[in-house]
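**Student:** Got a sequence here, can you model it:
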Amino acid sequence: MPETRRSSARLAAGSDSNAKSEDGSPTAGDKRKADSSVASSPSAKKPEKKTQKTIEETAPQPESPTKKEEKTKPDEGKGGEDVDMKDSEAETTGENKQISPDGDAKEAPSNGAVEESPSRAKAMPSNIVEKGILYVFTRGRVGIEEPEGVSDLQRTYFVLRPLPKGAKLTDGPLEDAPTNRLFAIPKKAFPKRRSDRLMAFTEKGPTTIKNLKESFFGGEQHRTATRGKRETPPVIPVAEGVYAITELERSTHLAYMITIPEKIGEVQEDLGLMDKGSFVMSVKNPARPGPANARLPQGPDFPDEIMKEFRGLAWIPVKPHHLDYANVQTLLIGEGTEGDVGKALDQTKKDAKQDKEAPGEEMEALEYEDEQRVQHLHGDDTVFDDLGISHKDYPKVPTTW
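**Tutor:** Below is the predicted model of the structure:
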């Protein structure tokens, strides 16, 4: 089995960290041998909202024809959300198929690769408000099948796939759940320096990977009056890893550690991704005007209780429930340097007194588990297992243009 970037160091450290308490249960720091209970998928927030046009449907795109509007039926009941009806049917019928990299469908384990660990949940840092799996995609401009640089890209996207707070990763692909959020980065690259800042937009609120596969991942063919048939290429997966949203006294941070590709390459570096990194993350008050070049035709339908959180301010630290609405505008500000995540994973004084783990320890444990999961599946091709797509229909994870 090939060693990954951090696995050998962790294995060496792990040999000295297997101490158990007197009752035989793992200690708070024993992340890799924590007890597990029956797995459960994270429950999706169901915010009250109206059906909205997403950025893909409203924002102008150079040389891009008008996209077909996606047809969804919002739940009219309490806490309604935009959920693909086919996804709901799949959940009720117990459909749980995964696609292997060779294109063959296979039955996934009922709990996927996620297990709930009571000891993990107890030791969880209080300032990690959300953790999960991160995917980063790009899409070439219309008519460009093989981008040769950032200028050939239409946009960059990332997906946050939340996990339960006490979750640990085991072997296998991840089970689908209607909790994923899709974000668009019009400027194509993440902030690379502390002085860099950019706007990101919630393209889709809580949804399933199955819905993203059907409505977003694939390419489309169009016919125009002046140029004839034009083709929008499918997305290109460029990275997968783990993330955590953390809270400090006056700021919120999005920290990440990359698992796929095994070694960061030219493509990832050009897109502003490092082996690990973080951003200060804030959410914009939709009632306050923004720059003319960063306005959306329609803002998020925040309920009154969220609007009150702004207290008239233009920006506030982001909370996970803010991200559950389409067309939310978030600001990402670079922090830290290569191999450093700034203050994003700092431990609170209260947690230190209560002998809880530091956020960095939890992130390292989660990333280690993800590395092992990836090695036991299909290496860098594991991203296709997780997304239920075949590598025959999508480009492989690139490291060079």
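**Student:** For the rest of this, base every contact and every neighbour count on C-alpha atoms.
**Tutor:** Noted.
**Student:** for residue 200, helix, strand, or coil?
**Tutor:** Classification of residue 200 by DSSP: H, G, I helix; E, B strand; the rest coil places it in strand.
**Student:** Spit out the contact partners of it.
**Tutor:** By CA atoms under 8 Å, 6 or more residues apart in numbering, the contact set of residue 200 is 183, 184, 185, 186, 329, 330, 331, 332.
**Student:** wait, isn't the fourth one in contact with residue 151?
**Tutor:** Just to be clear, that refers to residue 186. No: assessed by CA atoms under 8 Å, residue 186 is found out of contact with residue 151, at 11.8 Å.
**Student:** So for these two, which sits in the more crowded spot?
**Tutor:** A count of neighbours by other CA atoms under 10 Å puts residue 186 above the other of residue 186 and residue 151, at 19 against 11.
**Student:** Residue 44 contacts residue 178, correct?
**Tutor:** Yes: contact criterion CA under 8 Å: residue 44 and residue 178 qualify, at 6.1 Å.
**Student:** Which residues are in contact with each of those two?
**Tutor:** Counting by CA under 8 Å, 6+ apart, the residues touching both residue 44 and residue 178 are residue 206.
**Student:** ok, for residue 258, nearest residue in space, not its chain neighbours?
**Tutor:** What sits nearest to residue 258 in space, not counting adjacent residues and going by CA to CA, 6 or more residues apart in numbering, is residue 241, at 4.2 Å.
**Student:** tell me which element that neighbour falls in.
**Tutor:** Here residue 241 sits within strand 236-247, counting by DSSP states H and E.
**Student:** Please generate a structure for the following sequence too, so the two can be compared:
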Amino acid sequence: MPTTRASEKNAAAKGSNGTIEEKGAGAKHEIQDKASPKAKRPKKTDDKKQQTIEDTLSSATEAAEESNEEQKLSEDETNDVHDQTDKTETVEEPGTREDEVPSSILEKGIIYFFFRGRVGIDDPSDVSEIQRSFMVLRPLDKDAKLGAGTIEDAGNIRLIAVPKKVFPRSGRDRWIAFVEKSDTSLRTLREEFLSSSDYETKTAGTRHTPAATPAAEGVYAITMTGRASHLAYVLTLPSELGEVQAELGLREKGSFIISTRNPQYDAPRGTALPSGPEYPKEVLDEFRALRWIPSRPHHLDFVNTQFLLVGESSGIAKATEPQREDEEEGKEKPGEELELLEDEDARRMEALRDGDSEAIFADLGTLAKGYPDLKTTFE
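**Tutor:** Modelled structure (predicted):
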């Protein structure tokens, strides 16, 4: 079984027969499918002069402050996977559990970190051989409690690309990531992202794009604290972080300030995409005349959304800082909510497979065979 950091805590929660005693009670329900509303989207405005990130942001803090002021799996694999794992269930207590979740948590869910080697390099030996890193976000209901097994495919997966290869570590590290896929199913993720592929070129012949390599799995929360939005995460796998995770800039507990770019302004130099996000009018109106605003979960539901990732050296402390209104209403602290979700995820992942890679790929609706293993050291 994959060993997680919550294993020792979970051992204490096991009964004499060795089974895990679940916390809490309530009716069990499978996570319901959610389809994002499809709105008519406006045409993208023409680009003029490109600017650097420094031109548009004097600092990460100023960006957040300015922004706030205006405010199916194929049938063959389905049978293979479902024979060995059950879909996860959530325990929900409508009107009770929801009242406990702090309002500063805008979204919570499961996060996976992947990287892909450069063309022709299946097994990168260091960061320089990585083409790009990725985050995969799987949102859950805010009042959801994780049970055992894999998570129901709600078709709401987002694939986030990080062109810089590694993740920002401190406020000095500021670069732009973008949404490569949104409202995606497990089948699409497997076929269009996880798998390797070969393609023909006129000059170099057949080129090989390697499969995606898992680097970590855990839970996340998008939070709003005063004048900034954060993407905070707590890793479940691997149980002990190694060279690979350190080189990628991942921590046991980490967070980023996230600010969404207004597509009506020119993209910073070197970051422009072939086309911008097709936001509906109501989303465009959120920007007013601002170049950047604190990211909201629905911004990430649009392909080609670009958002600034700014490292936070304090871990998740700032991202999970309790807000006065939540404390007055007696709600849980954001950090406690994230740790609770991580504990539930740890027990869930331990039961999926006999290894970190097997657990991650099973959770993504496929078998680990043929895919790269999760590694903690470059070889």
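**Student:** Tell me how the two chains score on TM-score.
**Tutor:** In this superposition the chains share a TM-score of 0.83, using TM-score structural alignment, normalised by the length of structure 2; 341 aligned residues with a CA RMSD of 2.7 Å.
**Student:** that older thread, of residue 44 and residue 178 of structure 1, who's got more company?
**Tutor:** In this view residue 44 of structure 1 and residue 178 are compared by other CA under 10 Å, and residue 178 has more residues nearby, 27 against 16.
**Student:** now for residue 168 of structure 2: what does it line up with in structure 1?
**Tutor:** With TM-score structural alignment defining the correspondence, residue 168 of structure 2 maps onto residue 191 in structure 1.
**Student:** From residue 303 of structure 1, how far out is the counterpart of residue 102 of structure 2 in structure 1?
**Tutor:** Residue mapping for residue 102 of structure 2 onto structure 1 gives residue 125, with TM-score structural alignment as the criterion. Per CA to CA, to the nearest Å, residue 125 of structure 1 is found 29 Å from residue 303 of structure 1.
**Student:** Those two: which is more packed in?
**Tutor:** Set side by side, residue 125 of structure 1 and residue 303 show more neighbours around residue 125, with 27 against 11, by other CA under 10 Å.
**Student:** quick one: secondary structure of the more buried one?
**Tutor:** Looking at residue 125 of structure 1 with three-state DSSP, the answer is coil.
**Student:** can I assume it is in contact with residue 352?
**Tutor:** No: the pair residue 125 of structure 1 and residue 352 fails to qualify as a contact (CA under 8 Å) at a distance of 9.2 Å.
**Student:** need the longest helix for structure 1.
**Tutor:** helix 359-376 (DSSP state H).
**Student:** Average offset of it relative to structure 2?
**Tutor:** Following superposition, helix 359-376 of structure 1 is found to deviate from structure 2 by 0.7 Å on average (mean CA distance after the TM-score superposition for structure 1).
**Student:** And the next helix or strand after that helix, what does it pack against?
**Tutor:** Heading C-terminal from helix 359-376 of structure 1, the first helix or strand you meet, by DSSP H and E, is helix 382-387. Using 3 or more CA pairs under 8 Å, 6 or more residues apart in numbering; DSSP states H and E, the elements in contact with helix 382-387 of structure 1 are strand 97-99.
**Student:** repeat that for 7 Å
**Tutor:** In terms of contacts (3 or more CA pairs under 7 Å, 6 or more residues apart in numbering; DSSP states H and E), helix 382-387 of structure 1 is not packed against any helix or strand.
**Student:** Give me the range in structure 2 that that helix lines up against.
**Tutor:** Aligned by TM-score structural alignment, helix 382-387 of structure 1 falls on residues 359-364 of structure 2.
**Student:** And that stretch, how far out from the chain middle?
**Tutor:** Offset of stretch 359-364 of structure 2 from its chain centre (CA atoms, centre = their mean, to the nearest Å): 15 Å.
**Student:** does residue 277 of structure 2 sit in a helix or strand, and which one?
**Tutor:** Using DSSP H and E, residue 277 of structure 2 falls outside every helix and strand.
**Student:** And it, what's its match in structure 1?
**Tutor:** Residue pairing (TM-score structural alignment): residue 277 of structure 2 is matched to residue 300 of structure 1.
**Student:** ok, now which ones touch its match?
**Tutor:** By CA atoms under 7 Å, 6 or more residues apart in numbering, the contact set of residue 300 of structure 1 is 286, 325, 326, 327, 328.
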